[in-house]
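*Asks:* the amino acid sequence is not available; the structure is as follows:
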């Protein structure tokens, strides 16, 4: 009975989290000459002093093992027209970079034409549940004004700002 309740809780939690709009990125690392990457939605900026980010990776992830071994990773934040790229890096396999334009920058793969690219050095990690949260000190940033790719209700989309007359900040209409 307890296992069935846990399964039900997990399903309700999964459905609730699907209703939360998240940005999408491809986290990358190099294994010698071979690039690795995976699509994530569990990442965020952490601090401005020093500039730092965090990303959550599954304990069983080959990418996590590589990031921990090399001490570096790239965060390629995707734009609204890059849902195919997100899907390509979300699948299993070793050929995720097939047909993808990329280069090595600061020792990590940088995907071409992403609106935001961050290179980071691992500062710390924390194991939580079945994931490891990797904290990275930012060593390079390249950014462009392109609408973001988002994930909501199990589909890719983008963010559209509300008209200025409907915008509120801190509960005050602006």
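*Replies:* Cool, got the structure. Just so you know, these numbers come straight off a predicted model, no measurement behind them.
*Asks:* from here on, just use CA atoms for contacts and neighbour counts.
*Replies:* OK.
*Asks:* need the longest helix for the chain.
*Replies:* helix 2-18 (DSSP state H).
*Asks:* in terms of secondary structure, what does it contact?
*Replies:* Applying 3 or more CA pairs under 8 Å, 6 or more residues apart in numbering; DSSP states H and E, we find helix 2-18 packed against no helix or strand.
*Asks:* try this one side by side with the last:
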């Protein structure tokens, strides 16, 4: 077998909408990237942020080239990474919007480099830009950390297009696993769905599995037996139409 064989890239890429849906299943933390140019503050919400190296200490942050913060970081040569706490989803939403004074009413502490760092953030890292490779619509800012601090607390998480607590991420994952279990008929019709068994197979918390079964009962995918046990509901045309209509209501409003 020739291990040096080059596999040609497919001519057709994954559909962007499908790709967005799939990568949305990757849970991440939430940050606000900040910088300053000529005394004016810039900031934007970003989840494509990661540690890169320990020697030297480096971070990377990916910013869309259409963002004004992107251009400001290029010009300033320095940026701040503000890792948001679980109670700061309002800041994630505020800095995620375009236009307006995003810093209005937001307390900040200015770093030695002049970068505005958000007060109350779970962790803060100031970086000096070292390299700026590009990929697709984004620039990857590789920065050497010049200052870093953190406090006790829990992080804000981003999962499937929504902000929330890490516990919320686990709840959504449990719901998806239980729904797949029910629709896949891994427990035969007529047999009780065992939350403990499902939790063990899905590597989830039994409490979250139980709550998922309750939710699926409200969605008519699960029914309660005479003894209160959970049972998979038979799939009927009416049930399929009901689930489809419900999804349209959620997605289209």
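*Replies:* In hand now; what should we look at? Note that this is a predicted model, so its numbers are computed, not measured.
*Asks:* ok so, going back, show me the contact partners of the longest helix of the first structure.
*Replies:* Contact with helix 2-18 of the first structure is made by 152-154, as judged by CA atoms under 8 Å, 6 or more residues apart in numbering.
*Asks:* now, these that are in strands?
*Replies:* residue 152 (DSSP state E).
*Asks:* JSON lines please, covering the contacts of helix 2-18 of the first structure and showing neighbour count and distance to residue 97 of the first structure.
*Replies:* Output for the contacts of helix 2-18 of the first structure, formatted as JSON lines (neighbours: other CA atoms under 10 Å; distance: CA to CA, whole Å):
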{"residue": "152", "neighbour count": "15", "distance to residue 97 of the first structure": "25"}
{"residue": "153", "neighbour count": "13", "distance to residue 97 of the first structure": "27"}
{"residue": "154", "neighbour count": "12", "distance to residue 97 of the first structure": "23"}
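*Asks:* specify which member of the contacts of helix 2-18 of the first structure is nearest to residue 105 of the first structure.
*Replies:* residue 152 (30.6 Å; CA to CA).
*Asks:* could you report the separation of that closest one from residue 78 of the first structure?
*Replies:* 15 Å (CA to CA, to the nearest Å).
*Asks:* please apply the same query to residue 93 of the first structure.
*Replies:* 20 Å.
*Asks:* the two: who's more crowded?
*Replies:* Between residue 93 of the first structure and residue 78, residue 78 has the larger neighbour count (other CA atoms under 10 Å), namely 26 against 9.
*Asks:* how about that one, what's its match in the second structure?
*Replies:* Taking TM-score structural alignment, the alignment pairs residue 78 of the first structure with residue 84 from the second structure.
*Asks:* map residue 130 of the second structure onto the first structure.
*Replies:* Per TM-score structural alignment, residue 130 of the second structure is aligned with residue 123.
*Asks:* hmm, I was thinking of residue 217 of the second structure
*Replies:* Checking TM-score structural alignment: residue 217 of the second structure goes with nothing.
*Asks:* OK, contacts around residue 217 of the second structure?
*Replies:* Applying CA under 8 Å, 6+ apart to residue 217 of the second structure gives the contacts 223-224.
*Asks:* quick one: secondary structure of it?
*Replies:* Under DSSP: H, G, I helix; E, B strand; the rest coil, residue 217 of the second structure falls in the helix class.
*Asks:* that one and residue 210 of the second structure: what is the separation?
*Replies:* Counting by CA to CA, the gap from residue 217 of the second structure to residue 210 of the second structure is 11 Å.
*Asks:* tell me, how many residues neighbour residue 206 of the second structure?
*Replies:* By other CA under 10 Å, 18 other residues sit near residue 206 of the second structure.
*Asks:* is the aligned residue in the first structure for residue 106 of the second structure in a helix, a strand, or coil?
*Replies:* Taking TM-score structural alignment, the alignment pairs residue 106 of the second structure with residue 100 from the first structure. Under three-state DSSP, the three-state class of residue 100 of the first structure is coil.
*Asks:* same deal with residue 88 of the first structure?
*Replies:* What three-state DSSP gives for residue 88 of the first structure is helix.
*Asks:* just checking, the match of residue 130 of the second structure touches residue 139?
*Replies:* No: Residue 123 of the first structure lies out of contact with residue 139 (CA atoms under 8 Å); the separation is 11.6 Å.
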